[in-house]
Structure formats: C-alpha cells, structure tokens
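Visitor: show me the folded form of this:
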Amino acid sequence: MDKHSELSEAATDLILEVFRFNGALLNSGDNLVGDLGLTSARWQVLGAIVLEERDLTVAQIARRMGLARQSVRRVVNDLVDSDLLKYSENPHHKRAKLVGLTHKGAETYRLADQRQIRWAKALTDGITIKDLKTSLSIIRCLEERCTEEVGQNDQEWNL
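Guide: Purely as a prediction, here's the structure:
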C-alpha cells in the first residue's frame, strides 16, 4: 500500500471512529442528564450560552455549535417552554431576540456540569494528559480544515 493510500485509509478510519464516538457521546450525555429534563442537544445549547458568558441569538448559538439554525431554534423553543431559557429584546437587532438562561436553567446546567466533571474523570482514567491534548489538537486541526480549506471547493472532489 502506498503512503497516500495508507494516509487516506487512516483518515477514513479516524473519521468513522469519530462518528461512532459522537453517537456514544450523545447517548452517554442523554443518560447522564436525562433526569434533569435535558438531552445532549438541550445541554449543548445551555452550554453554548454559559461558555460565552452572555445572552446569544439563535444564529450565534448555531454557529458556535456548528449546527443549522432551524434545529437550534427548535431546541431553544423547547428549553423556553421548560423554563430553562428565556427570550429578551436585542438592542442590536429588531427581530433576532437574545436567548439567556433562567434561574432554573442556570441551576440545571450547574448540576449537569458537576456530573460531567465526574464522568469525564472516569472516562479518561488511564489516559495521559499528553495523549488527550494530542487528540484534541488533531481533531481541532481536522475540524478547521473541514470548515475553512477543504470545504471551500467541494467541486474538486466530485470526479
């Protein structure tokens, strides 16, 4: 097998494993926070706002999560109905309302975060910090290439 084929095969194996890992991660997240009235999707939306430390528009949340605005809007509406998020006026835009946590939403996120910290510790037991940082670096590099470089000329791959 030549070097290009070996590299392509390794990249494909990594991509497929990331897909499987994403599914396992979402299932684990659902199990971890289900009794709090959250799903992984709901938890991610709350987290996007918490990590930004300010209210965001649905479009801003979607961009940060790398998801379609429509799917994020559905989750946000569910969270508003559950009194975990609230809409407020946006001084910078008439139609795009800001989305922020309610007191209940902040408390729910805090509880989920406490669980996640313990879960992450158990999940990574026996893995070195160096290996975790290397994995993170590689995933970030590939994500950047997907979103900025390779995706710019999709016609190139349509042979």
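
Visitor: can we go C-alpha only for contacts and neighbour counts from here?
Guide: Noted.

Visitor: for the longest strand seen in the chain, packing partners?
Guide: Longest strand of the chain, by residue count under DSSP state E: strand 93-101. Identification of packing neighbours for strand 93-101 by 3 or more CA pairs under 8 Å, 6 or more residues apart in numbering; DSSP states H and E yields helix 40-52, helix 58-65, strand 85-90.

Visitor: need the residues that contact it.
Guide: If you take CA atoms under 8 Å, 6 or more residues apart in numbering as the criterion, strand 93-101 is touched by 46, 49, 54-58, 76, 84-90.

Visitor: with stretch 54-73 instead?
Guide: Contacts to stretch 54-73, defined as CA under 8 Å, 6+ apart, come from residues 44-45, 48-49, 76, 96-101.

Visitor: to check against the first, give me the structure of this:
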Amino acid sequence: MTGLSPGGWAFTELLVEVFRVNGLLLAAGDELARPAGLTSARWQVLGVVDHGPSTVAQVARAMGLTRQSVQQTADALVRDGLVELTDNPKHRRAKLMTLTPAGRSALRYVERQQAAWANAVAERLPHAELRACLSVLRDLGDLLEAPDGE
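Guide: Coordinates of the predicted model:
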C-alpha cells in the first residue's frame, strides 16, 4: 500500500487482524450457540433484549448494525418463539422485543457455555495483555464514534 505512514501501516495491519479475529469469534459463537438453536447473531440480539424491552432500532444501535439486519434476526427469533413483540407506549409502530421463557433459557445456556470457553481461552493469554488490548480497542471505538474534529 502506498502513502501509509508507519502508524497508518500499523493501523491497517490492526484492521486486518480485527477482521480475521471477528470471523473466528463469530464461528466460535455459532458453535457455542448451536446446541441452543441459536447463531451468534441471534445470541447477540437476545443479549441486548435481556437488558430490557427494546425496539429493533435500539438493538441495532447497541450492536453497531443496520436496522434491517437486526430486523431479519428479530423476525426469526419471533418465528421461533424466543422473543415476543409487545406494544411500545412511546411509538405506535415500533414494537418492543422481550424475551420469552424459551429465549431466556436459550440465552442462559449459551452464557454458561461462553463463560467456560472464555475462562479456558483467558488462561492461555496474559491478563495484562488482554486488558491492554481491551483498552486500545475501546479507545479506537471511541475515536471512530466521535464526530470529526473532537
């Protein structure tokens, strides 16, 4: 790539590695969630809705995704009986998603599997490096979310 400074090159390498690891994490999430009848995407939506009734748009914002992609996942979760739609007193057309007992059970199963997996992975990496990586990714996310010039 031409025109990249050393910092720009390092950032580009980081981007490529984040994309690679994201794919691996999604695949691992699919494996963890499969026995509960979920995918990584369904698991993520259930996790947001678990914090309280949410519209599709609210879930999309929380996950950094488009409303349309979350709508497809929400429709599948409703169809499979894992979430239900309820009236939203703040908006006539934007229904609220809430977990059904089956959705809550599936989510709790995946959370238990994820905890065991996370503990096993974390044992193989230095804790200080994990914390430093988290700090850098949070700083990068904050920088990318900030309006230009801030």
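
Visitor: so after superposing, what's the score?
Guide: Remark: TM-score between the superposed chains equals 0.93 [TM-score structural alignment, normalised by the length of structure 2]; 146 aligned residues with a CA RMSD of 1.3 Å.

Visitor: quick revisit: after superposing, tell me the mean distance of the longest strand of structure 1 to structure 2.
Guide: By mean CA distance after the TM-score superposition for structure 1, the fitted strand 93-101 of structure 1 averages 0.5 Å away from its aligned residues in structure 2.

Visitor: whichever helix in structure 1 runs longest to helix 40-52, inter-axis angle?
Guide: In structure 1, ranked by residue count with DSSP state H as the criterion, the top helix is helix 3-33. Between helix 3-33 of structure 1 and helix 40-52, the angle comes out at 90 degrees (axes from the mean of the first three to the mean of the last three CA atoms, to 10 degrees).

Visitor: can you pull the buried residues of helix 3-33 of structure 1?
Guide: Buried residues in helix 3-33 of structure 1, counting neighbours by 16 or more other CA atoms under 10 Å, are found at 29-30, 32-33.

Visitor: could you dump those residues into TSV with distance to residue 4 of structure 1 added?
Guide: As requested, the buried residues of helix 3-33 of structure 1 are arranged in TSV below (distance: CA to CA, whole Å):
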residue	distance to residue 4 of structure 1
29	37
30	39
32	41
33	43
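
Visitor: quick one, what contacts the residue nearest to the spatial centre of structure 2?
Guide: Closest to where the C-alpha atoms of structure 2 average out (CA atoms, centre = their mean) is residue 44, at 4.7 Å. Going by CA under 8 Å, 6+ apart, residue 44 of structure 2 touches residue 63.

Visitor: that one matches what in structure 1?
Guide: Alignment note (TM-score structural alignment): residue 44 of structure 2 maps to residue 44 of structure 1.

Visitor: how close does that match sit to residue 109 of structure 1?
Guide: Relative to residue 109 of structure 1, residue 44 of structure 1 is positioned 10 Å away (CA to CA, to the nearest Å).

Visitor: map residue 120 of structure 2 onto structure 1.
Guide: That one, residue 120 of structure 2, aligns with residue 122 by TM-score structural alignment.

Visitor: I am finished for the moment; much appreciated.
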